[in-house]
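Asker: Just need the structure, nothing else, for what follows:
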Amino acid sequence: MSQINVAELVAIDVHTHVLGSTRENGTAADDAVAALGGVFGFDRSPTLPEMVDYYRSRNMACVAFTIDDISRTGVEAPVGSVEIAELAADHRDVVIPFGSVDPHRGKEGIAIARTLIEEYDVRGFKFHASQQEFYPNDRLAYPLYELLAEHRLPALFHTGQSGIGRGVRGGGGIRLKYTNPMYLDDVAVDFPDMPIIMAHPSVPWQDEALAIALHKPQVYIDLSGWMPKYFPPQLVQYANSLIQDKVLFGSDFPLITPDAWIASFDELGIKESVRPKILRDNAVRLFGL
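Answerer: I've put the predicted structure just below:
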């Protein structure tokens, strides 16, 4: 269980990628990670222990995960969910580990997810529909959602535009159609006990995301993946008012650092009463810290 001292936290970053492995058979980066570095301007992939040092020095906690997209790529992720969970066990004052299971794994995936929950104490799961090539309301993913709902664990879904494949011939095979947040409206109806986090400003479907977050009690929006100065104006307006209790700070580290993100966020004109909700308090409530 979490050992996070909420009173000492400045912020909780609900969206960080572990791209560097500590294992001998792991890789610090593959072609996809190298391409991301070219888009976002980082030249190495930090391991989870390195991320821990970074966040602990800033009095922050973070949600950390990988992405299992073996059905599309044919290879395991450079860093696995088990590695993240095992390393996080020694740093529960900083890290909230999430798992990732490709829905196309079927029954094998359910077994993997159950093990991650029951033996490794992961606190939620990350889905990236365009990398995993499925519509979030496709029934093939429902057995996974049923397991998450059983344990009241949140599911974090990439929505909207993606840095993955950006500038690569044919977009690297990534199809943006899968990440329209409207598909999550069905999931929210069918799994009312599974918290849902819609990751990123959902460009170009921001209005759909706002409608769902406003309408469905268990649906949240994280603000990762975009520098705040580029946020659609309606997102800022809603975050400051109607959905101020349902918006979460996320950076997309190491693609964007919390330092850079928060510096830009400070220029948005977010109300002083709302700022701590977005940076920390909403996540505290969501994760039961």
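Asker: Could you use CA atoms for every contact and neighbour count after this?
Answerer: OK.
Asker: Would you map the strands across this protein?
Answerer: 11-17, 60-65, 95-97, 125-127, 155-158, 196-199, 219-222, 247-248 (DSSP state E).
Asker: can you list these in JSON lines and add mean neighbour count and distance to I164?
Answerer: Listed next are the strands of the chain as JSON lines, based on neighbours: other CA atoms under 10 Å; distance: least, CA to CA, whole Å:
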{"stretch": "strand 11-17", "mean neighbour count": "26", "distance to I164": "13"}
{"stretch": "strand 60-65", "mean neighbour count": "26", "distance to I164": "16"}
{"stretch": "strand 95-97", "mean neighbour count": "29", "distance to I164": "22"}
{"stretch": "strand 125-127", "mean neighbour count": "25", "distance to I164": "14"}
{"stretch": "strand 155-158", "mean neighbour count": "24", "distance to I164": "11"}
{"stretch": "strand 196-199", "mean neighbour count": "26", "distance to I164": "14"}
{"stretch": "strand 219-222", "mean neighbour count": "27", "distance to I164": "18"}
{"stretch": "strand 247-248", "mean neighbour count": "30", "distance to I164": "22"}
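Asker: Would you do the same for the sequence below? I want to compare the two.
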Amino acid sequence: MNVDELVAIDVHTHAEVSADGHTSLSADLLGASAKYFKEHPRPTIPEMAAYYRERRMAAVVFTVDAEHATGHPRISNEEIAESCAAHADVLIPFASVDPWKGGAGVREARRLVGEYGVRGFKFHPSLQGMSPGNRAAYPLYEAIQDLGVPALFHTGQTGIGAGVPGGGGIRLKYSNPMLIDDLAVDFPDLRIILAHPSFPWQDEALAVATHKPNVFIDLSGWSPKYFPPQLVRYANTLLKEKVLFGSDYPVITPDRWLADFDALDIKPEVRPKILKDNAVRLLGLTKA
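Answerer: Sure thing, here's the model as predicted:
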């Protein structure tokens, strides 16, 4: 990956379909998600690579392993890693391991980094049905910290399960970013990314990221024109080294996100930090 030639690094994109057509969500959750987010294409990973290559961008790619709570098998982490390796000029593989998997999950995480070159891990506490601070997940966090790769946590409300009776069993409370403050204390060398503007807990996310040096924020899942004013203010000042461009592709395209970001009142010297430089540093990418 030639970082110098990239115009941006999107740290939050989803592999929604495998090579054999297996989807990342069950049919009922997928239908509710399509209604909430509006119907959108579900590109394969090679198609994602072509999309980002055309735009001279790189993208972090992951799925969500929530098999314990949903009963729906995940897209294979190995498939994602191998597909990203085939397009290493533009794609960066993250994995997802259900925190309910205990010791098996720890072994898998170590294998995925050691044998498949995975560069980080994605958690979705509400979908996975576990509070981030649940001690059952601590051995997995410890392994990720030891491996020296970041952990990205969904925070705030989720469109998954929206409109389904009982929200599809998904509990929003698990995605309050303040629950991740304990992890930042107990795992001070674990680099943590709080994904999304954290509605309705934006101030909590800003507080944690400001207080804990190992906590970052990605801006995915919302058009920048809807960002809360305090998020823009902190991104421009106290958190200018810790805020990351993320789109949530394919739900939101980077084309739309960047067009709206252009209209946002962000200082000229801060824009390249958010779009690329902060991600280069966080992900340990090498600049020429």
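Asker: Now render the strands of the first structure as JSON lines, adding distance to A209 of the first structure.
Answerer: Converted to JSON lines, these look like this (distance: least, CA to CA, whole Å):
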{"stretch": "strand 11-17", "distance to A209 of the first structure": "17"}
{"stretch": "strand 60-65", "distance to A209 of the first structure": "21"}
{"stretch": "strand 95-97", "distance to A209 of the first structure": "25"}
{"stretch": "strand 125-127", "distance to A209 of the first structure": "16"}
{"stretch": "strand 155-158", "distance to A209 of the first structure": "12"}
{"stretch": "strand 196-199", "distance to A209 of the first structure": "8"}
{"stretch": "strand 219-222", "distance to A209 of the first structure": "8"}
{"stretch": "strand 247-248", "distance to A209 of the first structure": "12"}
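Asker: For N5 of the first structure, find the nearest of the ones you listed.
Answerer: strand 60-65 (9.4 Å; CA to CA).
Asker: Specify, as a residue range, where the closest one falls in the second structure.
Answerer: Per TM-score structural alignment, the counterpart of strand 60-65 of the first structure in the second structure is residues 57-62.
Asker: and what of stretch 219-231 of the first structure?
Answerer: Using TM-score structural alignment, stretch 219-231 of the first structure pairs with 215-227 in the second structure.
Asker: same question, stretch 174-185 of the first structure
Answerer: Taking TM-score structural alignment, stretch 174-185 of the first structure hits residues 170-181 over in the second structure.
Asker: Which parts of that stretch count as buried, going by neighbours?
Answerer: I170, R171, L172, Y174, S175, N176, P177, M178, L179, I180, D181 (16 or more other CA atoms under 10 Å).
Asker: residues making contact with that stretch?
Answerer: Stretch 170-181 of the second structure has contacts (CA atoms under 8 Å, 6 or more residues apart in numbering) with 124-127, 129-133, 154-158, 161, 194, 198, 201, 204-205, 208, 212.
Asker: Quick one: end-to-end length of it, please.
Answerer: Counting by CA to CA, to the nearest Å, you get 21 Å between the two ends of stretch 170-181 of the second structure.
Asker: again with stretch 77-97 of the second structure
Answerer: Start-to-end, stretch 77-97 of the second structure (CA to CA) is 8 Å.
Asker: The first structure: matching residues for that one?
Answerer: With TM-score structural alignment as the criterion, stretch 77-97 of the second structure aligns to 81-101.
Asker: Check stretch 106-115 of the second structure too.
Answerer: When the first structure is aligned by TM-score structural alignment, the counterpart of stretch 106-115 of the second structure is residues 110-119.
Asker: And the helices in the first structure, which stretches?
Answerer: 31-40, 48-57, 70-73, 81-88, 107-118, 129-132, 142-150, 183-190, 206-215, 233-239, 258-265, 275-276, 282-287 (DSSP state H).
Asker: Output the contacting helices and strands for the second one.
Answerer: Right, helix 48-57 of the first structure. helix 81-88 (3 or more CA pairs under 8 Å, 6 or more residues apart in numbering; DSSP states H and E).
Asker: what about the helix it packs on, distance to the chain center?
Answerer: 16 Å (CA atoms, centre = their mean, to the nearest Å).
Asker: For that helix, give me the average deviation versus the second structure.
Answerer: Once fitted to the second structure, helix 81-88 of the first structure is off its aligned match by 0.7 Å on average (mean CA distance after the TM-score superposition for the first structure).
Asker: helices or strands up against that helix?
Answerer: Applying 3+ CA pairs under 8 Å, 6+ apart, we find helix 81-88 of the first structure packed against helix 48-57, strand 60-65, strand 95-97, helix 107-118.
Asker: out of the ones you listed, nearest to Q234 of the first structure?
Answerer: strand 60-65 (26.2 Å).
Asker: What separation do you get for the spatially closest residue to Y116 of the second structure that is not a sequence neighbour and I45 of the second structure?
Answerer: Counting by CA to CA, 6 or more residues apart in numbering, Y116 of the second structure lies nearest to A81, which is 6.1 Å off, once chain neighbours are set aside. Distance, A81 of the second structure to I45 of the second structure, using CA to CA: 10 Å.
Asker: for A104 of the second structure, same thing?
Answerer: To I45 of the second structure, A104 of the second structure is 26 Å away according to CA to CA.
Asker: F37 of the second structure too?
Answerer: The separation that F37 of the second structure has from I45 of the second structure, given CA to CA, amounts to 20 Å.
Asker: More neighbours: which of these two?
Answerer: Counted by other CA atoms under 10 Å, F37 of the second structure and I45 do not tie: I45 has more neighbours, with 25 against 15.
Asker: which one in the first structure is aligned with the more buried one?
Answerer: Aligned partner of I45 of the second structure by TM-score structural alignment: L48.
Asker: if I read this right, its match contacts A85, doesn't it?
Answerer: No. At 9.9 Å, L48 of the first structure and A85 do not qualify as touching, with contact defined as CA atoms under 8 Å.
Asker: Number of residues surrounding the closest residue to L285 of the second structure other than its chain neighbours?
Answerer: Excluding the flanking residues, the one nearest L285 of the second structure by CA to CA, 6+ apart is V3, at 7.4 Å. Look at V3 of the second structure: counted by other CA under 10 Å, it has 20 neighbours.
Asker: My read is that V3 of the second structure contacts G284, right?
Answerer: No. At 11.0 Å, V3 of the second structure does not count as touching G284 under the criterion of CA under 8 Å.
Asker: And the alignment partner in the second structure of G165 of the first structure, how close does it get to G246 of the second structure?
Answerer: By TM-score structural alignment, G165 of the first structure lines up with G161 in the second structure. Note on G161 of the second structure: its distance to G246 of the second structure, by CA to CA, is 22 Å.
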